[in-house]
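In: below are the sequence and a predicted model for it; my questions follow.
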Amino acid sequence: MTKQDYTTFTISDFLEDPDFLRHVKYQLPEDRLFWKNWQEAKPENLAAYLAAELQLQLMLSPKPLKTPPGLEENLLATIHQSIAKGHKRLRIRRQQYYWAGGIAASLFMVLFISWFFNATVRIHTTYGERKKITLPDGSEVILNANSTLSYPRAYAWKQNRAVKLEGEAYFKVKHLNRDIAQVKRGELFTAQTGTIEVQVLGTTFNIRERRGMAHVALIEGSVRVRSVKTGQRYQMKPGNVVQINSRNGLLTVEKQGSLQQSAWTDGRLIVNQTTVNEILRDFEDVYGYRVILDDPALGDKKIDGSISIKSEEGLLFTLSHILNVNIQKQGKVIYLKNR
């Protein structure tokens, strides 16, 4: 572990230090030995260490923190019993004031910890918008348009790294594990939608769930995919694409196609015998329009190649030339009409 001069650390410093967090969460033998020796040296800020340790243990408690019934009344009763008989009324009032202030501060701390540990960070993209997100563990996520990523506010203190996704996102997960054969709690990363659950140690992959179908495309590394509805599992290899039907949970595997699934991160749409209808459905999901073809038969036309999707205008311009149609916009509806 990285040895730092912890003698000057405050409570906040301890709660932001990865070595301290790992020690309290996992109690590894080498960590226990280091912190035992550090405490025996009796540093001046030992109280800050103990306070941070207690606060983190409260946050890691598996049960939601609740304010015990009658806490304030019991504390006030204890205060009154501890005040010696015969003290002056003014002194009694002062003591009650100070103790009541301490009670209020304690209650606030308990409620704040409870809120913090159970709160969720929610990041949403609108139509046509993309966001690059760095999670507290250093993992990176590119969130596609019309999508939502959520994770616990106390992500860094949770026993497991877990996020939830609605829409589409590209993940580059940071390795935390030292020994692949013995994966410890907190090293595994889980990404879940309403249909699929993806578990990884550290890898790069793309998830999309729209219109009743979920897709996982593995770029590098290794992931295990599970159908939430059926429990069916599959261990993916780089290049694999897993497709799961949201209605029945049926899982199917394509051996190749992962780069095609993740090309959107570079502003491209790679199509291989892809129908116009499929391309237009993706366009509607990303930009929020409804597209109507003047000739429905054009929707079955298949296209190969690479199409720029950096802007809605660029994609529509390309399609207008491929299909030989004119484009008309009326609010959020686009008409592709034969020339």
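Out: Looks like it arrived, so ask away. Residues are numbered from 1 along each chain as shown.
In: from here on, just use CA atoms for contacts and neighbour counts.
Out: Noted.
In: give me the three-state assignment for residue 317.
Out: helix (DSSP: H, G, I helix; E, B strand; the rest coil).
In: how much space separates it from residue 65?
Out: From residue 317 across to residue 65, the span is 56 Å (CA to CA, to the nearest Å).
In: more neighbours, these two?
Out: Neighbour totals were compared for residue 317 and residue 65, and residue 65 leads with 17 against 14 (other CA atoms under 10 Å).
In: now that one: closest residue in space that isn't a chain neighbour?
Out: Excluding the flanking residues, the one nearest residue 65 by CA to CA, 6 or more residues apart in numbering is residue 114, at 5.1 Å.
In: three-state assignment of that neighbour?
Out: helix.
In: how close does it get to residue 136?
Out: According to CA to CA, residue 114 stands 20 Å off from residue 136.
In: please compare the first structure with the one that follows:
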Amino acid sequence: MDFAKYAAYRVTDFLADDDFIDGVLQPTAQTALFWSRLAERYPAQQANLAQAAAILRSYRQQDTFADATIQDELWQRIAAEVGPAMLVAARLRARRWPTVLRVAAAVIPLGVGSFAFWYSQDQQVRTAYGEIKTVDLADGTQVVLNGNSSLTYQRGWGHRTRQVWLRGEGFFRVAHLNQDTAQVQPGERFVVHCRGLNVEVLGTTFNVNDRPGKVNVGLVTGKIRLTTALPNQPPTALTLAPGDYVEYAARRISAPRRLAHPEHLTTWSRRQFSFTNARLGDILKTLQDAYGYQVTYAHPEAANLQIEGEINVAGVAELLETVSASLHVRIAQQGHHLVVN
């Protein structure tokens, strides 16, 4: 991203900037560094950065109000803080935000200060390639992160709705707080956000794989509800039963398919690999996403070769050996570079 284009941005410009919104709501170490350096380079922009971030943060923290009167009151309070002109642009932009962000919350101005300081209020756990890490949240929920993944949540997490933001792959064992599924209180909801898809649960175990291009969700036990809220599209929702597996790509949720062994979704957390009727390209992409391997095909069509039946192996070396023997291909390894001949 280019620093210069932000030199003259107003609050409404930041609210209309997809990179800024993604950096605030789906932070990574790289984006945090970018916005911190931007604030250092343009001190005059610190107030605008802080105010725009406060608006986004305020929306994310509160509960959604469907009542139009309450929403109108909210916008009037925002107008009092940011001015009528800014209100128009912010309101237009808000129509493009996910529903979970369009919530009743008065904007709390942060004033002139370090944007980097505000940014540090989000807590983030990251894993390196090949690293598996277990995160214990304050409510008793446990999240196992695969390699090259991150889990973001707010400081003081759990006092309101329990929300986390996932990039990469994670297996969730969610603590069951409510007793009545028909009367779920705000603090009992647990929501995982990833690339426009929201996974809402009450008490369950499930796997989410959020990699470039698509998000895969598989339910092991319990019950989860998937929702989307996309620009110029009506919200969609889908409830999964144990064993259901769906793909979210191109802003659409696929029809659920049944898994014969949903427990295989979590074999990666034990550093094992499990595939059923998998293509070579999909198998090696797993190594790319979670372990940082680079893959080169001497003949690109080899990526479509399929292994019929199941593979259950422990470790990368055994996986490569099994794939090579099953498909009669040669996979040369040079460090983290794989060449398929």
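Out: Ah, there it is. It should be emphasised that the depicted structure is a prediction, and the values quoted were computed from it without experimental measurement.
In: what number of residues lie near the aligned residue in the first structure for residue 339 of the second structure?
Out: Aligning on TM-score structural alignment places residue 339 of the second structure opposite residue 335 in the first structure. The tally of other residues near residue 335 of the first structure (other CA under 10 Å) stands at 16.
In: ok, now residue 311 of the first structure?
Out: Around residue 311 of the first structure there are 11 residues (other CA under 10 Å).
In: ok, and the closest non-adjacent residue to the alignment partner in the second structure of it?
Out: Superposed on the second structure with TM-score structural alignment, residue 311 of the first structure falls opposite residue 315. Excluding the flanking residues, the one nearest residue 315 of the second structure by CA to CA, 6+ apart is residue 272, at 5.9 Å.
In: returning to what we had before: neighbour count for residue 114 and residue 136 of the first structure, which is higher?
Out: Neighbours were counted for residue 114 of the first structure and for residue 136 using other CA under 10 Å; residue 114 has more, 18 against 13.
In: tell me the secondary structure at the residue nearest to residue 20 of the second structure when sequence neighbours are not counted.
Out: Nearest non-adjacent residue to residue 20 of the second structure, counting by CA to CA, 6+ apart: residue 14, 6.3 Å away. Here residue 14 of the second structure takes the helix state, with states given by three-state DSSP.
In: how near is residue 14 of the second structure to residue 289 of the second structure?
Out: Counting by CA to CA, the gap from residue 14 of the second structure to residue 289 of the second structure is 31 Å.
In: for the closest residue to residue 320 of the second structure other than its chain neighbours, what are its contacts?
Out: Excluding its sequence neighbours, the residue lying closest to residue 320 of the second structure (CA to CA, 6+ apart) is residue 331, at 7.2 Å. Residue 331 of the second structure is in contact with 320, 324, 338-341, counting by CA atoms under 8 Å, 6 or more residues apart in numbering.
In: my guess is residue 190 of the first structure contacts residue 202. True?
Out: No. Look at residue 190 of the first structure against residue 202 with CA atoms under 8 Å: they stay out of range, at 10.5 Å.
In: show me where the stretch 201-341 of the second structure has helices.
Out: Remark: helices assigned in the stretch 201-341 of the second structure by DSSP state H, counting those that start in this stretch are 280-291, 316-327.
In: give me the stretch of the first structure that the first one matches.
Out: To tie it back to what came earlier, the one meant is helix 280-291 of the second structure. Aligned using TM-score structural alignment, helix 280-291 of the second structure spans residues 276-287 in the first structure.
In: buried ones in the matching stretch?
Out: Residues of stretch 276-287 of the first structure classed as buried by neighbour count (16 or more other CA atoms under 10 Å): 276-277, 279-281, 283-287.
In: which among the contacts of residue 331 of the second structure gets closest to residue 303 of the second structure?
Out: Using CA to CA, residue 340 comes nearest to residue 303 of the second structure of the contacts of residue 331 of the second structure, at 8.9 Å.
In: name the residues that touch the helix or strand that contains residue 77 of the second structure?
Out: Per DSSP states H and E, residue 77 of the second structure falls inside helix 68-82. Applying CA under 8 Å, 6+ apart, the contact partners of helix 68-82 of the second structure are 65, 86-87, 91, 103-107, 109.
In: so the helix or strand following it aligns onto which residues of the first structure?
Out: As assigned by DSSP H and E, the chain's next helix or strand after helix 68-82 of the second structure is helix 84-94. Per TM-score structural alignment, helix 84-94 of the second structure has no counterpart in the first structure.
In: thinking again about what came up before, CSV for the helices of the stretch 201-341 of the second structure, including distance to residue 237 of the second structure?
Out: Listed next are these as CSV, based on distance: least, CA to CA, whole Å:
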stretch, distance to residue 237 of the second structure
helix 280-291, 27
helix 316-327, 37
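In: to residue 35 of the second structure, which of these lies closest?
Out: Closest approach to residue 35 of the second structure among these (CA to CA): helix 280-291, 25.8 Å.
In: now that closest one on the first structure. Mean distance?
Out: Superposed on the first structure, helix 280-291 of the second structure shows a mean distance to its aligned partners of 1.2 Å (mean CA distance after the TM-score superposition for the first structure).
In: compute the inter-axis angle for that helix and helix 316-327.
Out: Counting by axes from the mean of the first three to the mean of the last three CA atoms, to 10 degrees, helix 280-291 of the second structure lies at 170 degrees to helix 316-327.
In: which residues touch helix 280-291 of the second structure?
Out: For helix 280-291 of the second structure, the external contacting residues (CA under 8 Å, 6+ apart) are 129-131, 146-149, 168, 211, 275, 293-295, 302-307, 323.
In: ok, stretch 166-176 of the first structure next?
Out: Residues outside stretch 166-176 of the first structure that contact it (CA under 8 Å, 6+ apart): 137-149, 187, 189, 193-194, 200-210, 262, 265.
In: list the contacts of residue 218 of the first structure.
Out: 204-206, 236-241, 258.
In: the inter-axis angle of the longest strand belonging to the second structure versus helix 280-291?
Out: Counting residues, the longest strand found in the second structure (DSSP state E) is strand 162-173. Orientation of strand 162-173 of the second structure against helix 280-291 (the same axes, to 10 degrees) gives an angle of 120 degrees.
In: what's strand 162-173 of the second structure aligned against in the first structure?
Out: Using TM-score structural alignment, strand 162-173 of the second structure pairs with 161-172 in the first structure.
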